[in-house]
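Below: sequence and its predicted model.
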Amino acid sequence: MAGMLLLLACWTAFASTTFFWREDTYEAFSQGKREGVSLSRDGELSLAPKLELVADLGELYVWSMASDAEGNLYAGTGNEGKVFRISSDGKVELIFDSPEVGIQSLAVDGRGTVYAGSSPDGVVYRIPPDRPPSVFCRTGKQYVWALAFGEGGKLYAATGPGGALLRVEEGKAEEVFRAPEDNLVCLLPDGDGGFYAGGAGKGLVYHVDARGRTRVLYDAPEREVHALTLGNGGVLYVGAMSGEGEEAQTRCAVYRVEGGLARPIWRFKSPLLLTLNFLQSGELPLLVGTGKEGELHLLSSDGKRHLHLARMEGGYPLCALEVERGVYVGTGDLGKVYRLERAYVDTGRFTSRVYDSGAPSRWGRVMWNARSPKGTEVLLRTRSGNTEEPDETWNDWSKPLRKPGPITSPPARFLQYQIVLRSDGKKTPIVRKVVLSGVQANLPPEVRALSIGPYRAERGPGEGQPPQPKPRGVPAKRGVFLVRWEVEDPNGDRMSFRLLIRPVGEKEWKVLEDELTAPSYVWDTETTADGEYELKVEASDLPSNPPDVALTGERISRPFFVDHAAPHIEAEVHADGHKVRLEGRVWDETTPLKGLSYAVDSGKWRVVLPEDGVWDSREERFSIELSLEPGGHWVVLRALDLMENAGVRRVRVEVRPPRGP
């Protein structure tokens, strides 16, 4: 903390451009952490309903639930295969300890007899209210996934493997139909003596009418149809999931099936959708439980409104049931039963994601848009630090604000806010938008690279001509340079640039060009004397800051030559019959030589190497051996320096004819 305070003490200037951090959407708020807070699809934060623990059954899983006419709740569990009764006054009683691993399904008839479907032996047990439990039917399957009563009070079972729908009687199981997939995992009476069933493996939804005729109602893109529920007007809702696996996009979805047509009304990036219930009260009647994160959602019947209701601590929803006294949720991992209350929690907290301002910053104000009915309250506080993840080096939470105002957290790079919602339980405050502002500490621009090279102009097509392939570039004019630089400003400020020049060895810089706005400059060196120079570029963030705040960064180039003069050539001719030798030297007063070539009588240019084999000095010697026909000849020598300056020398050579015998 002391090091951080020392850093803050050194900051003397802040940039003038204010930045704003705004959160007012579901996507933005969903990146934060919620405790007792719900989030709607419209991006509204509110208090979550109370989720009261009704019973801790001491099991790992509550696989199934059912209720009787007296208001008693029954829970089937695993991994010990037990059935519990939870009375209306909260009393928990073990009524059956089976030899099975799990009680996957429960159903209660009008006389209060409980039927329990089990795994892995696929037995249906009967638990009368006044007699000991007994085996009702051995199905011959491993799993009895779902139980439901049909027309005439007959009991039906969805089973697997084999995907069979069975009519179950005492000591007898009759197959009604067999699905083309491994398991039938959910079963729902259609209200007309038939059933809807969902399969796992192909993700099919089946309808079996009262006569036993079966048809596929919908083929979901997901692998498993795990939950079915009926809404108002007989509308069918289908909960489907992809299941856990290695797919790039695991998902679950809710479909609305009406008039023989199915359409998705909600999708979620979770591999599991385990519960789906149509509630008889509330504006958002569809209750959905997803994922091992233990999330509960509420949807409108058309899916256009969505409320991320709560995240269950220490478990995930496996089953849910609405009875007269409320909505109950059974969980996995910690085998508990909760009741979803109509009242709100007293206090909820939303902690935002960490905001990175990109540089040390001074904070401005925080504003929020909220509705706070009487008996409710919204508080907001902030904290700041210089590490990406909050740790012990961060500043403490500020004093909470009850209305928008200045952010009092010390300057730092990172900022986080927390909203505290409070209520008397009858109503909830709603937060729709949070906006925080700040200004970065002004940091100097950084000139990362500076290069100087010959300027090559691009030829464009002539007027009226079609576009031509882009040429490689041709020199626009000898002695014209293209100066380029790369610059980055940590604050993202607009830049202006200044170019300066000095001869190598001197201290004083002279301004070459000022008030440049582009990171390049075409420099014509015609008025610059030959010699070795350095360039310096200065980058300033003055266009975005007041003069007393603006900062500069600079970079000096490597030494380079300005050379307008051509190389000099000296040559002597030595002739011996038709054999001719040209000897001489080439020199340049400023830059090293690049090469020498010659042409005889306007013929092709031919390359010459210096005596030491490498053109790399300002003076080199050369020798050329020629074999020429008798008569006069012109030999043209052309020397180039590194700046492409060309020096030319023409030499007259006379070759005498050989003497007669």
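That came through fine.

hey, let's count contacts and neighbours off CA atoms from now on
Noted.

Looking at this protein, which strand is longest?
Longest strand in the chain by number of residues (criterion: DSSP state E): strand 355-371.

Residues contacting that strand, please?
Here strand 355-371 makes contact (CA atoms under 8 Å, 6 or more residues apart in numbering) with 14, 21, 378, 386, 388, 403-416, 429-441, 490-491.

Use this one as the comparison:
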Amino acid sequence: MNSYQDFIHGRFQGISLTREGRLALAPKIESIFSSDQPVVWGVAPGLDGSLYVATGHRGRLYRIDKSGKSALIWTADQSEIFAVVADTKGAIYAATSPDGKIYRIENGKATEYFAPQAKYIWSLAMAPEGTLYAGTGDQGKVFRVDAAGKGEVLYSTGQSHVTGLAIDRNGQVLAGTEPNGILYRISGKDKAFVLYDANLPEIRALSAAPDGAIYAVAMGGSLAKRTQGVQQNVPAQSGGPVVAATGTSISVTAESAQAGPEIKPQPDPAKPAPAAPPPVTTTFSPTVDVSGVEKSAVYRINQDNTVETLWSSKEENVYDLLPWKGQLLFSTDANGRVYRLSPDRKLTLVAQTNEAEATRLVRSGDSILAATGNMGRVYRLEDSLERLGVYEAPVHDASTVAQRGHISWRADETSGGGILFRTRTGNSLRPDKTWSDWSAPLTNATGSRISSPNARYIQWKAEFTGLQDKTPVLENVNVAYLPQNTPPVLKSITVVTQLAAAGGAKPVQQSPTAVYSITVTDTGDAAPAMSTGTPTQTPSRAASQQLNISWQAEDPDGDRL
């Protein structure tokens, strides 16, 4: 293993990975807040240095003070708080869903600020002068709300949902939408320009850089329609049953909110649903798995409106992004990873939270905060490095029971610290209690004997130790083993007698009655007329009669027969 693709499918604990395939200790990542909620939807730094954390699926807003102490400050009537922002005077604004409103929280008291009469409020953006913008669904409108709480429709996109908002350096509103993945720049009431029409259905997050560039995240799937982040429930008649679109989604109802998200099929339209508050379907909806189709992409829209695709993936969904110190950070749903993209497009896996999704990235002083889903937590990424880290390689399948040899590796430990290895083996695909224990430490980089018992599957892990904020770097790992040799299988032999013409002319085949065939198969079927395994060979004979022998055979190990 010596490349990014080799290492990326392993498990990272305090380890980072560069695009060149180098493993090293990662920046320190610390959990500073853990809620009892399944997901953190948003984090807003307050004027006093506190953090305000919006969660689902019970509509709770928390405050984390500068000392790290957290407290629940407000619970909404609705199940979700999808967005939260702070103004320059210290007030906090929280957007609730479904059928929600925007609330202003100040001095621990929440008051209704604006009701857009929309099903969902997905996004909020605060302009420097104090104007609040709200992106809504299911009618895809952007609202402008002044300091007095008076609002109006700024622009109706014609899309179903406005899923992302940002303010550019000129004070214009950027709006990302779903389901057609269109990015708008709104310059005034009912005035907008399409900056980009992505081939993915949802513009999830936006960020305007100081140099005028705009960064956008799109997610969904190019050829298959992703199960919508929002499933609109349409009543068949007044007071009648709710009819839901078919498909698979993660639904949250008032009854199931305490237990977190539950993956289940939508109700059969033929069966009436019980009268209940409308369910909220989170954006953690599973996507339709189509091999080879992009799941997400990161774009840069330059000042001249040209668009560059900086990164795309067929395996990971990107949830948020953040320009940081001349580089670009973005977070995904692959074990809650945070990546860093340099100006020359070199990718580094900076940290892995080992949560289901990293939903938001927020700047807080000199640190970066990452909010997560599956378990609603907030992590802080620091500039200093972890002192210890562990990388677990993917399980390797030898196809059959194999004799273990040596493990060797190439590493740079000149900066301090060290790396040691351990191995374990088993005969089930996934490591479980039937596997061997992790071996004693292996320290000889040129070749350490693997002491784990012979088995079909093997896994290794590397334990990193840093020294004075410096890290060793692992570049290459080789595992030697000898698989059990599987004997070849002889499937058929065909013998044909021929007459050789004088003077070396082409042999003349006799009548079909001169053909003798021996077939070895599990079913007893006749052998094919010509072998597909080995070409026909004609032994040289002095007499005029010759034998034409052909056979069909295969070797499971690929050895030459």
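Okay, I see it. Predicted model, so just to flag it, every value in this text is computed and none were measured.

Drop anything exposed from the contacts of strand 355-371 of the first structure.
Applying 16 or more other CA atoms under 10 Å to the contacts of strand 355-371 of the first structure, the neighbour count classes 14, 378, 386, 404, 407-416, 429-434, 436-441, 491 as buried.

Inside strands: which ones of those residues?
Filtering those for strands - DSSP E - leaves 14, 378, 412-416, 430-434, 436-441.

now the angle between strand 430-441 and the longest strand of the first structure, please.
For strand 355-371 of the first structure against strand 430-441, the angle by axes from the mean of the first three to the mean of the last three CA atoms, to 10 degrees is 150 degrees.

for the closest residue to Ile127 of the first structure other than its chain neighbours, what are its contacts?
Among residues not flanking Ile127 of the first structure along the chain, Pro133 sits closest, at 4.3 Å (CA to CA, 6 or more residues apart in numbering). By CA under 8 Å, 6+ apart, Pro133 of the first structure lies in contact with Phe96, Tyr125, Arg126, Ile127.

Okay, and which of these map to helices?
Using DSSP state H, no member of the contacts of Pro133 of the first structure falls in helices.

Is Glu59 of the first structure located within a helix, as I assumed?
No: counting by DSSP: H, G, I helix; E, B strand; the rest coil, Glu59 of the first structure falls outside a helix, being coil.

ok, so what distance separates it from Asp109 of the first structure?
From Glu59 of the first structure across to Asp109 of the first structure, the span is 26 Å (CA to CA, to the nearest Å).

quick one: Ala449 of the first structure and Ile556 touch, right?
No: contact criterion CA atoms under 8 Å: Ala449 of the first structure and Ile556 do not qualify, at 9.2 Å.

who's more crowded, those two?
Taking other CA atoms under 10 Å, Ala449 of the first structure and Ile556 do not tie; Ile556 has more neighbours (17 against 14).

which residue sits closest to that one, ignoring its sequence neighbours?
Spatial nearest neighbour of Ile556 of the first structure, excluding adjacent residues (CA to CA, 6+ apart): Lys536 at 4.3 Å.

got the contact list for the one you found?
By CA under 8 Å, 6+ apart, Lys536 of the first structure lies in contact with Leu499, Leu500, Ile501, Glu554, Arg555, Ile556, Ser557.

Go through these and name the one nearest Val114 of the first structure.
Glu554 (83.7 Å; CA to CA).

Pull the number of nearby residues for that closest one.
By other CA under 10 Å, the residues close to Glu554 of the first structure number 20.

if I look at it, how far off is Leu535 of the first structure?
According to CA to CA, Glu554 of the first structure stands 11 Å off from Leu535 of the first structure.

Which stretches in the stretch 251-400 of the second structure count as helices?
With DSSP state H, counting those that start in this stretch, there are no helices along the stretch 251-400 of the second structure.

from the chain's centre, how far out does stretch 198-209 of the second structure sit?
Put simply, stretch 198-209 of the second structure sits 16 Å off its chain's centre (CA atoms, centre = their mean, to the nearest Å).

equivalent range in the first structure for it?
Using TM-score structural alignment, stretch 198-209 of the second structure lines up with residues 220-231 of the first structure.

In the second structure, what residue corresponds to the residue nearest to Ile127 of the first structure?
Under TM-score structural alignment, Pro133 of the first structure pairs with Ala110 in the second structure.

State the helix or strand in which its match lies.
strand 109-114 (DSSP states H and E).

how far apart are that strand and its match in the first structure?
When the first structure is overlaid, strand 109-114 of the second structure sits 1.4 Å from its aligned residues on average, using mean CA distance after the TM-score superposition for the first structure.

Output the contacting helices and strands for whichever helix or strand comes after that strand.
Downstream of strand 109-114 of the second structure, the first helix or strand assigned by DSSP H and E is strand 120-126. Here strand 120-126 of the second structure touches strand 80-86, strand 92-97, strand 132-137, strand 161-167, going by 3 or more CA pairs under 8 Å, 6 or more residues apart in numbering; DSSP states H and E.

Where in the first structure does strand 120-126 of the second structure align, residue-wise?
Mapping strand 120-126 of the second structure onto the first structure (TM-score structural alignment) gives residues 143-149.

how big is the offset of the matching stretch relative to the second structure?
Relative to the second structure, stretch 143-149 of the first structure is 1.9 Å off (mean CA distance after the TM-score superposition for the first structure).

Could you report the separation of the closest residue to Val217 of the second structure other than its chain neighbours from Gln537 of the second structure?
Nearest residue to Val217 of the second structure, sequence neighbours excluded (CA to CA, 6+ apart): Val298, at 4.8 Å. Applying CA to CA, the value for Val298 of the second structure to Gln537 of the second structure is 59 Å.
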